[in-house]
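1. Here's my sequence, what's the structure:
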Amino acid sequence: MTSPLIQVEHVSKVFLTDEVETHALSDISFNIHQGEFVCIAGPSGCGKSTLLSILGLLDTPTKGSYTLNGRTMTGLSPAERTRVRGSQIGFVFQSFNLIAEMTVKENVELPLQYARVTAAERHTRVNEVLEAVGMAHRANHYPSQLSGGQQQRVAVARALVSRPAIFLADEPTGNLDSTHGHAVMELLQRLHGNGSTICMVSHDERFTELGDRIIRLRDGQQVGASVPDLKIA
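-> Take a look at the predicted model:
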């Protein structure tokens, strides 16, 4: 078997506020392999988003190690974490975080501009990902002209345009109604079917059951992993 894309070993996270210790995560260990769709599940406040922030290099563990693509992420400088995030990690959050003054195309193109990708390459890749998420016909619209589900699809396209090694989604259906939530999950399943590696946080069992594997947390501790009994095609 090939080496895991992600290796998390004995990771803990402690927050210190007013001399009070809050143990957000305690001794978490798991691997994610290339092409997997892994869901992190558990009730609100169990540490799901903290764990995803560590995977996305937005935060650092207090103890333990995190390896991405064979390289340890522990001890990287802020500038190094930023470089790795920009080249290997794609994010989708509960809030869409689109820039209101920019068109759909401009929002999706922004990460490539930061990465100094050529104009011709940017054009090709933006069109490619907008086609993939079914939003090419809205390329020149602004976020205010889109539904919530459409805005989330644009956010997915923006995360994909850098061709990341791992795609992280933090409650991507949290601000959507049931119909749009299912549409976004169908999109993620399709991307997974095309080879994308996805790690998604959700408290909604309807959606966590769609992954290949579920990592369950409770009170900051890992309480097991499971393979869903039923997957919807």
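
2. okay, CA-based contacts and neighbour counts for the rest of this
-> Will do.

3. Against which helices or strands is the biggest helix by length in the chain packed?
-> Secondary structure of the chain read by DSSP state H shows that its longest helix is helix 178-193. In terms of contacts (3 or more CA pairs under 8 Å, 6 or more residues apart in numbering; DSSP states H and E), helix 178-193 is packed against helix 148-160.

4. Against which helices or strands is whichever helix or strand comes after the helix it packs on packed?
-> Heading C-terminal from helix 148-160, the first helix or strand you meet, by DSSP states H and E, is strand 166-170. Applying 3+ CA pairs under 8 Å, 6+ apart, one finds that strand 166-170 contacts helix 48-55, strand 89-92, strand 198-202.

5. how about 6 Å then?
-> strand 89-92, strand 198-202 (3 or more CA pairs under 6 Å, 6 or more residues apart in numbering; DSSP states H and E).

6. immediately after the shortest one, which helix or strand?
-> Read that as strand 89-92. Counting by DSSP H and E, the element that comes right after strand 89-92 along the chain is helix 104-114.

7. residues of whichever helix or strand comes after that following helix that come out buried?
-> Downstream of helix 104-114, the first helix or strand assigned by DSSP H and E is helix 119-132. Across helix 119-132, burial judged by 16 or more other CA atoms under 10 Å covers 122, 125, 126, 127, 129, 130, 132.

8. What about residue 30, how many residues nearby?
-> 15 (other CA atoms under 10 Å).

9. Could you do residue 21 as well?
-> 10.

10. how about this one, so we can line them up?
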Amino acid sequence: MASKAERGERRTDALSKERIVETAIEILDADGEGALTFRALTERLSTGAGAIYWHVANKNELLAATTNDVIARAMTSVVHTKDPKKAIRAIGLAVFDAFDAHPWAGSQLSREPWQPAVLRIFEAIGGQLEALGVPQRSQFDSATALVTYILGLAGQYAAGARLIAPGTDRSAFLADVATEWEQFDEATYPFVRRMAGQLRDHDDRAQFLAGLDLLLTGIASPPKTNTTT
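-> The predicted structure follows:
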């Protein structure tokens, strides 16, 4: 008969980190970060806490692993193209769609700037800048600006969508907010009042791409040095 230690070793080997991460993602997608506990994982996986701790030390490590898995899959889904602008747009949209499907990932990425998931995005974006004609001395700043925009706005949209009550019609929600904007004092908020109609009709994904294109245009066309005296 196998000893307790032998049985425990077999169970730990059978429970892979990949399976733990997959189950954690299911919990996060269904009920959010607050529902992800090691107790919930042990119940889902029909195992003991020790088997899980064998692979991940704590919840922060588990969240980093789940986010890295989500972003790795997003990067794998990007269709390769020789056009660097199209490639960067595709990478940005892949991250946007990943956050839309997994809103909790945006919050996790904002906590630790250089975790593996962020480095994946940074590498994917940075790898296109030389082909875009960006001088090496400007590539770090350019990549940082693009990644910050992508993570920030995509995460903001995902977080905003999470705050809207389930079943709420997006168009109706935006119409209500736009109506509030239209009622603001014109002397204090002239621009906000003018933009109310665009808020009502805008598409998050299209607006995200428009901002990305603005950044890419500036990066690809740096200001000329004024040589006049």
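
11. Any idea what the TM-score is?
-> Here the TM-score for the pair of chains, by TM-score structural alignment, normalised by the length of the second structure, is 0.25; 106 aligned residues with a CA RMSD of 6.1 Å.

12. re the thing from before, could you redo the helices and strands packed on strand 166-170 of the first structure as JSON lines and give each row distance to residue 37 of the first structure and mean neighbour count?
-> Output for those, formatted as JSON lines (distance: least, CA to CA, whole Å; neighbours: other CA atoms under 10 Å):
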{"stretch": "strand 89-92", "distance to residue 37 of the first structure": "14", "mean neighbour count": "23"}
{"stretch": "strand 198-202", "distance to residue 37 of the first structure": "5", "mean neighbour count": "24"}
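
13. Save the ones you listed as TSV, and put in distance to residue 105 of the first structure too.
-> TSV is the format used below for those (distance: least, CA to CA, whole Å):
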stretch	distance to residue 105 of the first structure
strand 89-92	17
strand 198-202	23
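
14. Quick one: closest of those strands to residue 155 of the first structure.
-> Evaluated over these, closeness to residue 155 of the first structure peaks at strand 89-92, with 6.2 Å, by CA to CA.

15. sorry, back to before: looking at the helices and strands packed on strand 166-170 of the first structure, spot the one closest to residue 29 of the first structure.
-> Nearest of these (CA to CA): strand 198-202, 14.6 Å.

16. could you give the angle of that closest one to strand 166-170?
-> 10 degrees (axes from the mean of the first three to the mean of the last three CA atoms, to 10 degrees).

17. Give me the next element, helix or strand, following strand 198-202 of the first structure.
-> Criterion used, DSSP H and E; the element after strand 198-202 of the first structure is helix 205-208.

18. That next one packs against which elements?
-> Looks like helix 205-208 of the first structure contacts no helix or strand (3+ CA pairs under 6 Å, 6+ apart).

19. Burial check on residue 218 of the first structure, number of neighbours?
-> 17.

20. What's the separation between it and residue 130 of the first structure?
-> 37 Å (CA to CA, to the nearest Å).

21. Also residue 120 of the first structure?
-> Distance from residue 120 of the first structure to residue 130 of the first structure, by CA to CA: 16 Å.

22. same check, this time on residue 105 of the first structure
-> For residue 105 of the first structure relative to residue 130 of the first structure (CA to CA), the value is 8 Å.

23. Over to residue 14 of the first structure?
-> 40 Å.

24. swap in residue 188 of the first structure?
-> Distance from residue 188 of the first structure to residue 130 of the first structure, by CA to CA: 14 Å.

25. so residue 214 of the first structure sits right up against residue 37, yeah?
-> No. Between residue 214 of the first structure and residue 37 there is no contact under CA atoms under 6 Å: 8.9 Å.

26. Between these two, point out the one with more neighbours.
-> Counted by other CA under 10 Å, residue 214 of the first structure and residue 37 do not tie: residue 37 has more neighbours, with 26 against 23.

27. so that one touches residue 198, yeah?
-> Yes. Using CA under 6 Å, residue 37 of the first structure is in contact with residue 198, at 4.7 Å.

28. Check which residues of the strand or helix carrying residue 30 of the first structure are buried.
-> Using DSSP H and E, residue 30 of the first structure sits within strand 20-32. Within strand 20-32 of the first structure, the residues that qualify as buried by neighbour count (16+ other CA under 10 Å) are 23, 24, 25, 26, 28, 29, 32.

29. Which stretches in the second structure count as helices?
-> Using DSSP H, helices in the second structure cover 4-14, 17-31, 38-45, 49-53, 59-76, 84-101, 104-109, 116-129, 136-163, 170-182, 190-201, 204-220.

30. The closest residue to residue 41 of the first structure other than its chain neighbours: what's it in contact with?
-> On the basis of CA to CA, 6 or more residues apart in numbering, the spatially nearest residue to residue 41 of the first structure that is not a chain neighbour turns out to be residue 216, at 4.9 Å. Counting by CA atoms under 6 Å, 6 or more residues apart in numbering, residue 216 of the first structure makes contact with 40, 41, 42, 222, 223, 224, 225.

31. just those residues now: which is nearest residue 170 of the first structure?
-> Out of these, the member with the shortest distance to residue 170 of the first structure (by CA to CA) is residue 40, at 9.4 Å.

32. now for the helix or strand harbouring the closest one, which elements pack on it?
-> In this assignment (DSSP H and E), residue 40 of the first structure forms part of strand 37-41. For strand 37-41 of the first structure, the elements it packs on are strand 198-202, strand 213-218, judged by 3+ CA pairs under 6 Å, 6+ apart.
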